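**Student:** Build the 3D model from these lines:
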Amino acid sequence: MDLLDRQIAHALRLDGRASFSRIAAVLGVSDQTVARRYRALRQAGTVKVVGGLSAGRIGLTTWVIRLQCAPGSSAAIARALAKRADTSWVRIASGGTEVLCSILTPDDDREALLLERLPATKPIIAISTYCVVHTFTGNEDGWQPVATALNAEQIAALAPDPPANPPADPPADPRPESAIALDPADRILAAELARDGRTPFTELAAATGLDESSVRRRLAALQADGTLYFDLDVDSRAFGYGFSALLWLSVEPARLSAVGQALAGFAEVAFAGATTGPTDVLASVVTTSGAAFYLFLTEAIGALPGVREIQSAPVLRTVKRAGA
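**Tutor:** Have a look, this model is predicted:
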């Protein structure tokens, strides 16, 4: 990726649905150039805008499942999990002996989930489950290294406009009791945007059966109350980060919030959340190399007060991720 590609990616991280003409005017290039560059990045799987729903706002709980597999079985298990509609990402780690995935389940129907619906096959040796109870960084926040190509003036020019009619009293925290109910048109809208966050309003209107002005209003309302967000799905390797790993941290309870906030400040941390289970924090980390990962682990995370134990699993392959 050259500087212009990185600038376009940064612009789309600020506003995933910003028009190509608006981006082009700020970057000093033509609309056609921006459109052509984005299409090429999207086709290569390097950068893609996707729409996502805040799990807590719609009454869903995020679980991370860790499967220990017999040698040679991980690829088939990962493919089976990737086909499921309730998995948001699936990865093969630890040299092919582990499959990890994220699953969303309704808060009021937890017993219908998890182990009963996972593949009951002999190659699965052990299963660990972690409920994500708080997110420190990730999803709506975006990955920090993407946001390094624009200057302050360009960022101000490309920042999304505030909602015209913000909600009078947005919920303070997305607990299940404050979850909203999506109507059928909302669900279709969300599904279309999950496939492509830049789907034109005309196509969204055709898919939902609503007129274009109604789609615009509904999308703006869902964004304003925090139900819908736009994320920039990126291949970190294109940004020079070729090593990826998942970390499980055991943390002193009194230090949990401070550790999570510190993790959120590291550019190498793409996601960090507090979880239930045998460990307290799950983090997704990307670095330029294995050597850089070692330094980050020992000098950054190892220096955090309250961290008692660290487990790591290098990611061998990503079978499914947002928008891919």
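
**Student:** only C-alpha atoms for contact and neighbour calcs from this point on.
**Tutor:** Will do.

**Student:** dump the residue contacts of the spatially most central residue of the chain.
**Tutor:** Residue closest to the mean C-alpha point of the chain, counted by Cα atoms, centre = their mean, is N139 at 3.6 Å. Taking Cα atoms under 8 Å, 6 or more residues apart in numbering, we find N139 in contact with D231, F271.

**Student:** now do 7 Å
**Tutor:** By Cα atoms under 7 Å, 6 or more residues apart in numbering, the contact list for N139 reads D231.

**Student:** quick one: A120 is in a helix?
**Tutor:** No - under DSSP: H, G, I helix; E, B strand; the rest coil, A120 falls outside any helix and is assigned coil.

**Student:** quick one: it from A291, how far?
**Tutor:** Spatial separation of A120 from A291 under the definition Cα to Cα, to the nearest Å is 38 Å.

**Student:** Same question for L193.
**Tutor:** When Cα to Cα is the yardstick, L193 and A291 sit 38 Å from each other.

**Student:** more neighbours, these two?
**Tutor:** Between L193 and A291, counted using other Cα atoms under 10 Å, L193 has the larger neighbour count: 23 against 11.

**Student:** what's the burial count for the residue nearest to that one when sequence neighbours are not counted?
**Tutor:** Take L193 and drop its neighbours on the chain: the residue closest to it by Cα to Cα, 6 or more residues apart in numbering is G51, 4.8 Å away. Applying the criterion other Cα under 10 Å, we find 26 residues in the vicinity of G51.

**Student:** Over to the one 5 residues further on?
**Tutor:** Neighbour count for G56, taken as other Cα under 10 Å: 23.

**Student:** Now do the helices in the protein.
**Tutor:** Secondary structure of the chain by DSSP state H: the helices cover 3-14, 20-27, 31-43, 74-82, 114-117, 152-158, 184-195, 201-208, 212-224, 256-264, 290-295.

**Student:** Any buried residues in the fourth one, and which?
**Tutor:** Of the residues in helix 74-82, S74, A75, I77, A78, L81, A82 count as buried by neighbour count, 16 or more other Cα atoms under 10 Å.

**Student:** repeat for the last one
**Tutor:** Going by neighbour count (16+ other Cα under 10 Å), the buried part of helix 290-295 is F293.

**Student:** And the contacts of that helix?
**Tutor:** Counting by Cα under 7 Å, 6+ apart, the neighbours of helix 290-295 from elsewhere in the structure are F243, T287.

**Student:** Same check on stretch 262-277?
**Tutor:** 129-138, 143-145, 260, 280-287.

**Student:** this one as well, want them side by side:
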Amino acid sequence: MLDDIDRALIHALQIDARAPFSRIGAVLSVSTQTVARRYQRLRAESGLRVVGLPDPDRTGLTQWLVRLSAQPAAARTLARSLARRPDTSWVKLTSGGTEIVTIAHTPRHAQSAMLLHDIPRAASVTAVSAHFILHTYLGGPTAWRGRVAALTEEQQEALRPTESVGEESPLTAADHALIAALRRDGRASIADLAAAAGLAPATAARRLADLRARGALFFDVEISAALYGVTTQAFLWMAVAPADLDEVATTLATHEELAVVVATTGPTNLAAQALCPDPAALHHYLTHRLGALRAIHTVHTAPVLEIVKAVGPLTA
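**Tutor:** Just a heads-up that it's a prediction; the model follows:
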């Protein structure tokens, strides 16, 4: 389990993923060396990873929440194959290991090779449903509340980057190269980012600042929810009347049990991911908190058995 300094460091990285260790140390009242040592230990022993991600709305991407049913003997192999693709994130095995849930990212004006060609060719796939993500109420730049409860408001304010407004303009090849490098390591040095994008260091720093200022780039922190005492995860597929959808989704986005809430197309038009300490807590959440929202007509619960890929690309 994580101690108070670990939790505070992770919270700090969620606020400003590229903050210098010296600034984080000053806010946490520990030395720079302590912050650096904790960061390296969490990376080596707990899978901590800072990842830079493109904002879909500002970078011309569409997102599909894809559910695949597969033969039990082939599901894990298929999930790993999907995880190796650059156009997927959050590849998870659910429902007893016979279902795979993933997010597919597609350029807005291009066909999805994965949805139209690649998946249908997999003989082990028995069913596919793709749900277009219409709106994100919780998730993306907004972190799960369980991960951002360690710092005081004063500490958070001291770490929060200075807000600025960047000019809207199409992403260049160098911008895409910067984002690709940051997906591999969100704390990569300016020198490494410049080399990856073929830019001078000063230009790379300026382009990075501009991407952040206009919201085209945000950062997330990958670390196992089990380190926060979570033993039970589940996808919740809900059907809500369109007139009630926004109100219900906005309410769900305030629930500390949920890490993701998105409106989608399909017969179930609201999807969420629940993180709970144990099955009893999930049952209590479903029967008491969700059960109190009468506008939710149906809920299908799919327990998560294994996370094959999170938001960043696979490193091996």
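
**Student:** TM value for the aligned chains?
**Tutor:** Both chains were compared after superposition, and using TM-score structural alignment, normalised by the length of the second structure their TM-score is 0.95; 312 aligned residues with a Cα RMSD of 1.5 Å.

**Student:** ok so, going back, in PyMOL, how would I select just the buried ones from the contacts of stretch 262-277 of the first structure?
**Tutor:** The PyMOL selection below is limited to those of those classed as buried (16+ other Cα under 10 Å):
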select buried, resi 129+130+131+132+134+135+136+137+138+143+144+145+260+280+281+282+283+284+285+286+287
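
**Student:** quick one: which of the contacts of stretch 262-277 of the first structure sit in strands?
**Tutor:** Taking DSSP state E as the definition of strands, those contribute 129-137, 281-287.

**Student:** what number of residues lie near the counterpart of V319 of the first structure in the second structure?
**Tutor:** With TM-score structural alignment as the criterion, the equivalent of V319 of the first structure in the second structure is V308. When counting by other Cα under 10 Å, one arrives at 20 neighbours for V308 of the second structure.

**Student:** wait, what's in contact with V308 of the second structure?
**Tutor:** For V308 of the second structure, the contacting residues are A79, R80, A83, V91, K92, by Cα under 7 Å, 6+ apart.

**Student:** and which of these is nearest to A202 of the second structure?
**Tutor:** Of all the contacts of V308 of the second structure, A202 of the second structure sits closest to A83, with 34.3 Å by Cα to Cα.

**Student:** Quick check: the counterpart of A221 of the first structure in the second structure vs E157 of the second structure, distance?
**Tutor:** Using TM-score structural alignment, the equivalent of A221 of the first structure in the second structure is D210. D210 of the second structure sits 21 Å away from E157 of the second structure, going by Cα to Cα.

**Student:** And for V66 of the second structure?
**Tutor:** As for V66 of the second structure, its distance to E157 of the second structure is 37 Å (criterion: Cα to Cα).

**Student:** The two: which has the busier surroundings?
**Tutor:** Neighbours per residue (other Cα under 10 Å) separate V66 of the second structure from E157, with V66 holding more: 19 against 13.

**Student:** Touching, that one and V101? I think so.
**Tutor:** Yes - in this structure V66 of the second structure lies within contact range of V101 using Cα atoms under 7 Å: 5.7 Å.

**Student:** Count the neighbours of S169 of the second structure for me.
**Tutor:** The burial count assigned to S169 of the second structure is 10, neighbours taken as other Cα under 10 Å.

**Student:** got a list of what it touches?
**Tutor:** With Cα under 7 Å, 6+ apart, S169 of the second structure has no contacts at all.

**Student:** mind giving me CSV with the contacts of V308 of the second structure and columns for distance to R289 of the second structure?
**Tutor:** Output for the contacts of V308 of the second structure, formatted as CSV (distance: Cα to Cα, whole Å):
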residue, distance to R289 of the second structure
A79, 32
R80, 34
A83, 33
V91, 27
K92, 25
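
**Student:** Spit out the contact partners of I103 of the second structure.
**Tutor:** By Cα under 7 Å, 6+ apart, the contact set of I103 of the second structure is Q63, W64, L65, V66, T88, S89, W90.

**Student:** Now which of those residues would you call buried?
**Tutor:** Burial by neighbour count, 16+ other Cα under 10 Å: within the contacts of I103 of the second structure this picks out Q63, W64, L65, V66, T88, S89, W90.

**Student:** can I get those in CSV with distance to R43 of the second structure?
**Tutor:** Below are these laid out as CSV (distance: Cα to Cα, whole Å):
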residue, distance to R43 of the second structure
Q63, 29
W64, 30
L65, 29
V66, 30
T88, 23
S89, 20
W90, 19
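
**Student:** which one of the residues you listed is nearest R289 of the second structure?
**Tutor:** Nearest to R289 of the second structure out of those is L65 (Cα to Cα; 24.3 Å).

**Student:** from memory that closest one sits against S129, does it?
**Tutor:** No - in this structure L65 of the second structure lies outside contact range of S129 using Cα under 7 Å: 8.4 Å.

**Student:** and D55 of the second structure, how far is that from A197 of the second structure?
**Tutor:** As it turns out, when the distance is counted by Cα to Cα, D55 of the second structure lies 19 Å from A197 of the second structure.

**Student:** try D6 of the second structure
**Tutor:** 32 Å.

**Student:** more crowded one of those two?
**Tutor:** Remark: of D6 of the second structure and A197, A197 carries more neighbours, 20 against 17, as counted by other Cα under 10 Å.

**Student:** Contacts only, for the equivalent of the more buried one over in the first structure.
**Tutor:** A197 of the second structure maps onto T208 of the first structure when the alignment is built from TM-score structural alignment. Counting by Cα under 7 Å, 6+ apart, T208 of the first structure makes contact with A185, I188, L189.

**Student:** Scan those residues and report the most crowded one.
**Tutor:** Among the contacts of T208 of the first structure, L189 has the most neighbours (other Cα under 10 Å), with 21 neighbours.
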